[in-house]
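Below is the sequence, then the predicted model.
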Amino acid sequence: MSEQEFYNTISQPSMAEFKDRGSRFIAYAYPIETTNDFKEKLQALKKEHPKAVHHCFAYRLGLDNNNFRSSDDGEPSGTAGKPILGQIDSKGLTNVLVVVVRYFGGTLLGVPGLINAYKTATTMALQLMPIVPKPVTVKLQISFDYTQMNEVMRWVKAFNCEVIEQEMQLFCSIKINAPKSRLGELVKILKDLRGIDVGEVKQ
């Protein structure tokens, strides 16, 4: 099996609301890149909804199937985080976070009712945004002399790389996300240019 070159995620944040017997379940879906993104989004929602009784969530990051988390945040075990993660996975998405904020309406919904509510709110939020394929990337650091800037940037553009950090002085250093599918080709071209140092940045 060839290594995956693309992954599916959502194009931008979305929000949907599901109501059941007075309780409100507001689902927020976000594209995220790191666990820090997740922490920031969750904190922001807790500030935005201080009176909500639960802030349940699930996210999945990366392609190795091991980087995910879900939380019932005080709801009965397995009634919130798992159904949210289940919807992310059923759509084959990664680098996605869904937080469902619950306002209690006075009537207990029971375990099946809760599972249905968290699942439905999540599905509604994920359906609002187009799913986009994104290339799997590898982070590279390229160091070069200032005089070689135009040539390096020309190849960075030609390979659709994303510049994530740059230090431009007499000696320059940039960090880029390069598509994994064309990594060997790009590294070879850059290494063939004299005086350029290319290395993979470990996450």
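Happy to help now that I have it. Residues are numbered from 1 along each chain as shown.

Going by C-alpha atoms from here, please, whenever you check contacts or count neighbours.
OK.

what does the longest helix anywhere in the chain contact?
Ordering each helix of the chain by length in residues (DSSP state H) puts helix 110-128 first. If you take C-alpha atoms under 8 Å, 6 or more residues apart in numbering as the criterion, helix 110-128 is touched by 10, 14-20, 25-29, 76, 78-80, 83-84, 86-88, 98, 100.

can you rerun that using 7 Å?
14-18, 25-29, 79-80, 83-84, 87, 98, 100 (C-alpha atoms under 7 Å, 6 or more residues apart in numbering).

what helix or strand is the residue nearest to Val101 when sequence neighbours are not counted on?
Setting aside the residues directly before and after it, Val101 is nearest to His55 in space (C-alpha to C-alpha, 6 or more residues apart in numbering), at 4.6 Å. In this assignment (DSSP states H and E), His55 forms part of strand 54-60.

Pasting the second one now:
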Amino acid sequence: MQENIDFYSTIAEEKRAEIKIKASKFIASAASVKSIEEAQEFLAKIRTEFFDATHNCFAYQIGWDRNTFRAADDGEPNGSAGKPILFAIQKFDFSDIIVVVTRYFGGTKLGVGGLVRAYSDATEEVLNICERKIINRTLPVKIDCKYEEISIVKRMVDEWAISFEENYSDVIEIIANIPISKANEFANLIFSATNARAKATILEN
């Protein structure tokens, strides 16, 4: 699992996949969510859509640090559904995501081991078709400089910033969005590269 504080991955859009095992149908629905509330809303939507299903098991993981997560078996044997879904999410290194696996029982019991494999396989089936979306984590750095320093400053902004905005008046103001781990270094380099003629201030996000 990546430990880079400057970015993490989620999925670009909702996806759904289905597998069948011994007449039981497993429908995996995945969505990008930014909060527990959004995860609960998606879960409620799936439960409404598949109101007649035997189980709607799920797991979600939220935040760049992945410290917010939950897994639920929804009536399946303890640890046989929610955790395999969560482990599959972690295997793919996604966050800000919920996966709900809906089961329609086909008449044949799968056993705990069979259920673990089924819920894991269903989750991987849907995650395999998800497009990965990178979420960049940045800090805004405000740069104040005169026109004499703009070529130096712009060259550094182009090299370091994920994005930036410019405002030209008597002086030039640039708000550069810099990866979190590099913001201090960038601000110091602006200062030294312009011989202290340009000022760089890290703003609150």
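Sure thing, it's come through. Here the structure is a predicted model, which is why all the values come from computation and not from measurement.

picking up where we left off before, now tell me what touches the helix or strand that the longest helix of structure 1 is followed by from outside.
Sequence-wise, the next helix or strand downstream of helix 110-128 of structure 1 (DSSP H and E) is strand 131-135. Residues from elsewhere that reach strand 131-135 of structure 1 (C-alpha under 7 Å, 6+ apart): Glu5, Phe6, Tyr7, Asn8, Thr9, Ile10, Ser11, Pro179.

for stretch 181-190 of structure 2, same thing?
Against stretch 181-190 of structure 2 from outside (C-alpha under 7 Å, 6+ apart): Asp6, Leu139, Val153, Ala198, Ala200, Thr201.

and if we set it to 6 Å?
Ala200 (C-alpha atoms under 6 Å, 6 or more residues apart in numbering).

circling back to that earlier point, what count of nearby residues applies to the residue nearest to Val101 of structure 1?
26 (other C-alpha atoms under 10 Å).

again, but for Ile19 of structure 2
18.

how about it, what's its partner in structure 1?
The equivalent of Ile19 of structure 2 in structure 1 is Phe18 (alignment by TM-score structural alignment).

My understanding was that that match contacts Phe25; is that so?
Yes - between Phe18 of structure 1 and Phe25 there is a contact under C-alpha atoms under 6 Å: 5.1 Å.

For Leu85 of structure 1, what is the enclosing helix or strand?
Take DSSP H and E as the rule and Leu85 of structure 1 turns out to sit in helix 81-90.

Average offset of the helix or strand that that helix is followed by relative to structure 2?
In the C-terminal direction, the helix or strand that comes right after helix 81-90 of structure 1 (DSSP H and E) is strand 96-103. Following superposition, strand 96-103 of structure 1 is found to deviate from structure 2 by 0.7 Å on average (mean C-alpha distance after the TM-score superposition for structure 1).

so what does strand 96-103 of structure 1 touch, helix or strand wise?
Applying 3 or more C-alpha pairs under 6 Å, 6 or more residues apart in numbering; DSSP states H and E, one finds that strand 96-103 of structure 1 makes contact with strand 23-31, strand 54-60.

can you state the direction angle for that strand and helix 81-90?
Going by axes from the mean of the first three to the mean of the last three C-alpha atoms, to 10 degrees, strand 96-103 of structure 1 is angled at 140 degrees with respect to helix 81-90.

Measure how far strand 96-103 of structure 1 is from the centre of its chain, please.
Strand 96-103 of structure 1 sits 15 Å away from the centroid of its parent chain (C-alpha atoms, centre = their mean, to the nearest Å).
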